[in-house]
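Q: below are the sequence and a predicted model; questions follow.
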Amino acid sequence: MEREERTLTGVGVSEGIAIAPAFIIEHGEIAIEAENIDESQIDDEIERFRRAVTKSRDQLLRIQAGVAKTMGDASAAILEPQIMLMSDVAVVDETEAVIANNLLSAETAFDKVISRGIEALEAAENSLMAERSNDFMDVRRRVLANLMGMSHHIIRDVSDEHILVIQHLAPSETAQLFHNKFVGLALEMGGTTSHVAIMTRTMEIPCVLGVDGVTEAIDNGETVIIDGTNGKVVVSPSDETLAEYVNKKAAQLERKRNLAKFKGQKARTLDGKHISVAGNMELPGEAETVANYGAEGVGLFRTELLYTRTTNLPGEEEQAEIYSEVARSLAPNSIIIRTFDIGGDKFSEILGAPFEPNPFLGWRAIRIGLDRPRVLKTQLRAILRAAKDNNIKIMFPMISNIDEVIRAKELIEESKTELDSEGIPRAERIETGIMVEIPSAALMAREIAGEVDFFSIGTNDLVQYTLAVDRGNQRVSHLYQSFNPAVLRLIKATIDAAHLHGIWCGLCGEMAADPTATIMLIGMGIDELSMNPPTIPLIKGIIRAVDSRVAHSIAEECLRLTKHSQVVDFLNRKNRELLPPEFFDE
């Protein structure tokens, strides 16, 4: 019996439309019954456990090598937590102790130890900890499968195009997508910064995460539409809906082909004003994607994943090599490295961040760095070393006052002195800027501008803090208004303050990738727009289609308006008047 059309919602983390039959995989956990052994079997059981761990580690190393070959060494580092877990004393030694002291089989002892770790991580009720629990569960399945002589392959080969529907994917499983014909993904678990989100964006596979009960709601073989742009999963679409999405997909592909011509072109307005269009990235392996879309460098290199992917802080050597690798791959264009923005939604246990009832107004970003100067200086030293032969700039996040800027600059100078005393080569001078994402920084921009080389406006947080609204809260999300006049006036004040002091001002929040805002931002005088790479050709095309003087008059009118809806309606009308149809996603 044919089922009716239904739409499931989640979080779109990789844009695009995919249409194919569902391929459902249930994560069947391996059930273990307690099994006792005799004292005479202890040594054999411990040896059997060690062989299974070694085999599991070797398997993961092979998978990691495959990812490194396809996406680069830094992307392959996503698998590092699982590989490290294989030699974690708290897991390996404790398992061997349980075997010997409790006279339990290797399977029983390992399951007992690893399950305690999984339970502790799940009890933390934190998205980052949940990601780590997935690593533990994947290691559990792999080691137990090797102990019991079972297959550890979760992702099976498919001969035709399918949509993968699954509860969650561990890094090792995600890596297997490269060798299959999965054209889209729908997962029950995962968030925008999860390894699945990062890897599917890099692979350009449409993906929706956080779809409640997705494996129960879909039958194997049912036609599924993944709308990664809008976070929708349409199941058993009607003929009308199917035709609509087939046309949308064709239009998207045609639009993408039409806009591809702008990748290699400079973003200059009709009257010759150049606006730098850069890319945002969070994994070094994404550098190639940034370059392929025609970015003029990296306007925001988020470094948080270096801190959250393992249980240890990243070392100076590791960071210096990663930053150098990215800079070399994008030379001669510059990359702006944002110091760690941990805290709030990026809570990190490794820095000892306590539970906070309101983490977005608490201990995060530069506040952590100034409280833990040794941690921040390790990163600053790595950046200074990498910048010696590369075009690298430093950017500090979450600045709320001028004192923070001055102290952060002092830490740069202290880091230089340390490197010199140790005889380690470093950059003589490095451009330093801040994220303007707190209203106080925007209001004090004239004073702060005298202390830095550039500003980069982070509109995501600027909107949230200006309007006192959490966009993740459905009850108030309608108040999250990117085009609210209060926000626009802070943006304009920041740009003007930068130019008054002879420094440049960029914008790296979601507004940078919003084509509705591009002409207005040109008119406000923005110097750089940094965004997710796939949007770069579109934004370049819009810049090349307008006169900055016309854009200036449009921006002035936006700043006179008093309502978010008025600004959006006005910009939509003007964009339709000035831009060709190919720039609009019908």
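A: Thanks, I have it. Numbering: from 1, shown residues only.

Q: C-alpha only now, for contacts and for neighbours.
A: Will do.

Q: now the helices for the stretch 1-150 of the chain?
A: When secondary structure is read from DSSP state H, counting those that start in this stretch, the stretch 1-150 of the chain shows helices at 42-71, 73-76, 80-85, 89-102, 106-123, 127-148.

Q: give me the most central residue, this protein.
A: Per Cα atoms, centre = their mean, the C-alpha nearest to the average position across the chain is that of T193, at 4.1 Å.

Q: so who does that one touch?
A: Under the criterion of Cα atoms under 8 Å, 6 or more residues apart in numbering, T193 has no neighbours.

Q: adding another structure so you can compare the two:
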Amino acid sequence: MPAAPGGPRLLLRRLREAMAEPVSPQARLDRIVVLIAANVIAEVCSVYVLRDDGTLELFATEGLNREAVHLTRMRADEGLVGLIAQTAEPLSLSDAQSHPAFSYRPETGEEAYHAFLGVPLLRAGNTLGVLVVQNKTYRVYSEEEIEALQTTAMVLSEMIASGELHGLAPDAGTAARRPVSQRGVALADGIGLGHVVLHEPRIVVKTLIAENAEREMERLEAAIAVVRSAIDDLVERGDSIGTVESREVLETVRMFAHDKGWLRRMREAVSSGLTAEAAVERVQSDNRARMLRQSDPYLRDRLHDLDDLANRLLRQLIGPDAGNGSAMPENVILVARAMGPAALLEYDRTRLRGVVLEEGGPTSHIAIVARALGIPAVGEIANATALCDSGDAIIVDGVAGEVQVRPGPEIEAAYIEMVRLRAKRQEQYRALRDQPSLTTDGVQIGLYLNAGLLVDLSHLAETGADGIGLFRTELQFMVAERMPSAAEQQTLYEAVFAAIGDRPVTIRTLDIGGDKMLPYMPKLEEENPALGWRAIRIGLDRPALLRVQLRALLRAAGGRPLKIMFPMVATVEEFTRAKAIVDREKAHLSRHGHPLPSDCRLGAMIEVPSLLFQMEEIAEVADFLSVGSNDLMQFLFAVDRENRRVADRFDPLSAPALRAFRMIAKAAAGAGCPATVCGEIGGKPLDAMALIGLGFREFSMSPASIGPVKAMVLAVDAGEVERLIDSELAQARDGYSLRPALTDYAKARGIPV
């Protein structure tokens, strides 16, 4: 078998020279295929590029009929070239024509060639095209030749992605930029049009071809050693990577960092003539392509671990400011693998138009904050961060749970019309703003807002809401660089009271822990953060923290009514302990001559199932109750609301869930204790209709939900819905959902849900 003259390093040097020549893009590509063919001693070298319409087009060839260039096209699943594009794997054959996927194209004249080697053109795991070499003899290509061709393919991929091939054909060079439509899960209602800003930008590798291979190998080895050491330190200290994660995850990351196969492939890529950072990028692009095509969800999830490692290596090689550094556009659509609520709040809200996440379910805290801010959001978009680059046009459809990346003119026009129709519908809802929220049989339903920032309070006048049913105080803590002082907290609460006038407001004490960690507090390693040290548990264990907040609330509300709600209460004893702290603070303020609230009411959130078996007791000692349906459903069904495999497994309108809600409503009514629903289901018209039928009369929701829920209330007969639900629950034997029956009922009576 003849050796390639000069090897891959010489080829890369010549490619660099060819790329610098002042010639047309077609002439440059024609020169490149000649160089590649000569280097691997092949009679044919061809480049196929994935076009906007999903077909693979012959863009350049050495050895085949040149008249076939830009004429030969095939489907992405057709022939050997299509097979490589689909699998994202190299394919080496000594007799291509005997392969079942072989597709003969007479215009190319390739019937004379038998040996075949093709490699995918990959960028961030996405296929942009295919590079092929062929020989007349029945030969077997060596591992070194395959590696050299893959290295060359990376350089071509960057040419395609950067638009250097632009001008070869009407949409040439845009295959990497073609429109992409992805369906995920709707997290927050609304439609946002704007441009991509990557929350953690893809690290851009600008230097691909090495000047000194030995020096690049030294840089790679040094970076690997630093990253390994850092991960070893994390494991030894028991810290987390980015968020609170288990030691098992850290051990998995360490395992990958010491994986010999991963390291060998990067070293081979450097030996072939790439820079250290280009070698890391090439190997990770190969890994990403393979893992994205895995059906096993566990293997797909390991992609995040490898991405994390590759990014650590790239930052070590290029520097901490290795992102693309693009300026923040006016209309920002954030795209991220995952985000915490604090990270979202750091962005300029006036420019934020939407959020796209690879992870995160409808009841995750990031989704709740997005809804509170009125920002459309979609989660579970596979490979989102690799599908787009900063600056790409993008549309977030938080209604259907869809994302359109680089949409065509027709798609964009359709969404602009959809936004116009939504605006018209909002006008219709605004027309209902001043109407009393009464059912057709005269039952008064209170509609309140969930809020967490002062800017949210402007929605009171817009929506005509009855007040604030849930003010989340933790958002103030999450956006601060340090723990807010008592005076700073008091200033915020005074501003809240001033903004709402004489309308009621229920303020929830600090609900941190789980995925809502404060940036200035030590991160805790907990196996089960949602069930760990959070909310009222932190307040009771650190009473000084709770006392400072309560004192600020009591002083801010001096002379006016105050409603305080404690989150995550699991036992009546926890509530009475919190109540005792309030009494001590009131006594302290009274002794020092500070005016007290004219009326101070204390409530408990019902979100831990243990309270379902203490309903009579908690309803007797609390002044009011508020159902946190998100956590209640999570704990009731033992379903992690952040876990996309199980988050949608159970329906809040199923018989078990509705029986739990009815138990709460009946116990509260029996004790004369008002009960509000402040979880997400209260803001969904159909779900809220069911809760009215169970006896609930107050709901707290996001601003966008007030109009749709009020429209439902004005059209529903509360007594009739109650009889329907009682009848359905009486015959429910298998825990089935009442959603179909309720939907049919609403449709038959023209109730907008």
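A: The structure has been received and is ready for your questions. Since the model is a prediction, treat every value here as computed from it, not as a measurement.

Q: on the three-state scheme, the residue nearest to the centre of the first structure is what?
A: In terms of secondary structure, T193 of the first structure is coil; the call rests on DSSP: H, G, I helix; E, B strand; the rest coil.

Q: how much space is there between it and L283 of the first structure?
A: As judged by Cα to Cα, to the nearest Å, T193 of the first structure and L283 of the first structure stand 11 Å apart.

Q: which parts of the stretch 151-300 of the first structure are helices?
A: 171-175, 195-203, 214-217, 239-259, 287-292.

Q: show residues contacting the first one.
A: With contacts defined as Cα under 8 Å, 6+ apart, helix 171-175 of the first structure is touched by 60, 63-64, 66-67, 78-79, 135, 154-155, 195-196, 199.

Q: how big's the offset between the biggest strand by length in the first structure and the second structure?
A: The strand spanning the most residues in the first structure, taking DSSP state E as the definition, is strand 17-25. Compared with the second structure after the fit, strand 17-25 of the first structure shows a mean deviation of 6.2 Å (mean Cα distance after the TM-score superposition for the first structure).

Q: return the distance of that strand from the chain's centre.
A: On the basis of Cα atoms, centre = their mean, to the nearest Å, strand 17-25 of the first structure is displaced by 24 Å from the centre of the chain it belongs to.

Q: which strands or helices does it pack on?
A: For strand 17-25 of the first structure, the helices and strands in contact under the criterion 3 or more Cα pairs under 8 Å, 6 or more residues apart in numbering; DSSP states H and E are strand 162-166, strand 182-187, strand 223-227, helix 239-259.

Q: what angle do it and helix 239-259 make?
A: Strand 17-25 of the first structure and helix 239-259 meet at an angle of 120 degrees, taking axes from the mean of the first three to the mean of the last three Cα atoms, to 10 degrees as the criterion.

Q: can you give me the angle strand 17-25 of the first structure makes with strand 223-227?
A: Per the same axes, to 10 degrees, the angle that strand 17-25 of the first structure makes with strand 223-227 is 120 degrees.

Q: what range does stretch 288-304 of the second structure cover in the first structure?
A: With the alignment judged by TM-score structural alignment, no segment of the first structure is matched to stretch 288-304 of the second structure.

Q: buried residues in that stretch?
A: Using 16 or more other Cα atoms under 10 Å as the test for burial, stretch 288-304 of the second structure gives R288, A289, R290, M291, L292, R300, R302, L303.

Q: just put the residues you listed in JSON lines and tack on secondary structure.
A: Formatted as JSON lines, the entries for those read as follows, by three-state DSSP:
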{"residue": "R288", "secondary structure": "helix"}
{"residue": "A289", "secondary structure": "helix"}
{"residue": "R290", "secondary structure": "helix"}
{"residue": "M291", "secondary structure": "helix"}
{"residue": "L292", "secondary structure": "helix"}
{"residue": "R300", "secondary structure": "helix"}
{"residue": "R302", "secondary structure": "helix"}
{"residue": "L303", "secondary structure": "helix"}
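
Q: for those, work out which two are farthest apart.
A: A289 and R302 (12.7 Å; Cα to Cα).

Q: apart from its neighbours in sequence, what residue is nearest F262 of the first structure?
A: Nearest residue to F262 of the first structure in three dimensions, chain neighbours excluded: P537, at 5.2 Å (Cα to Cα, 6 or more residues apart in numbering).

Q: please read the previous query as pertaining to I430 of the first structure.
A: K393 (5.9 Å).

Q: from P597 of the second structure, how far off is the counterpart of that neighbour in the second structure?
A: Counting by TM-score structural alignment, K393 of the first structure corresponds to K563 in the second structure. When Cα to Cα is the yardstick, K563 of the second structure and P597 of the second structure sit 10 Å from each other.

Q: who has more neighbours out of the two?
A: For K563 of the second structure against P597, the residue with the higher neighbour count under other Cα atoms under 10 Å is K563, and the figures read 22 against 19.

Q: ok, now which ones touch that one?
A: V505, T506, I507, C600, R601, L602, G603.

Q: now do the contacts for D623 of the second structure.
A: Contacts for D623 of the second structure (Cα under 8 Å, 6+ apart) come out as R601, L602, G603, C673, P674.

Q: could you dump those to CSV with distance to A310 of the second structure?
A: Compiled in CSV, these are given as follows (distance: Cα to Cα, whole Å):
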residue, distance to A310 of the second structure
R601, 53
L602, 51
G603, 49
C673, 56
P674, 54
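
Q: what's the closest of these to A27 of the second structure?
A: Distance ranking of these against A27 of the second structure, using Cα to Cα, places G603 first at 75.1 Å.

Q: so what corresponds to the closest one in the first structure?
A: By TM-score structural alignment, G603 of the second structure lines up with G433.

Q: tell me roughly how far whichever strand or helix holds that match lies from the second structure on average.
A: Secondary-structure element containing G433 of the first structure, defined by DSSP states H and E: strand 432-436. Average distance, strand 432-436 of the first structure versus aligned residues of the second structure after superposition (mean Cα distance after the TM-score superposition for the first structure): 0.8 Å.
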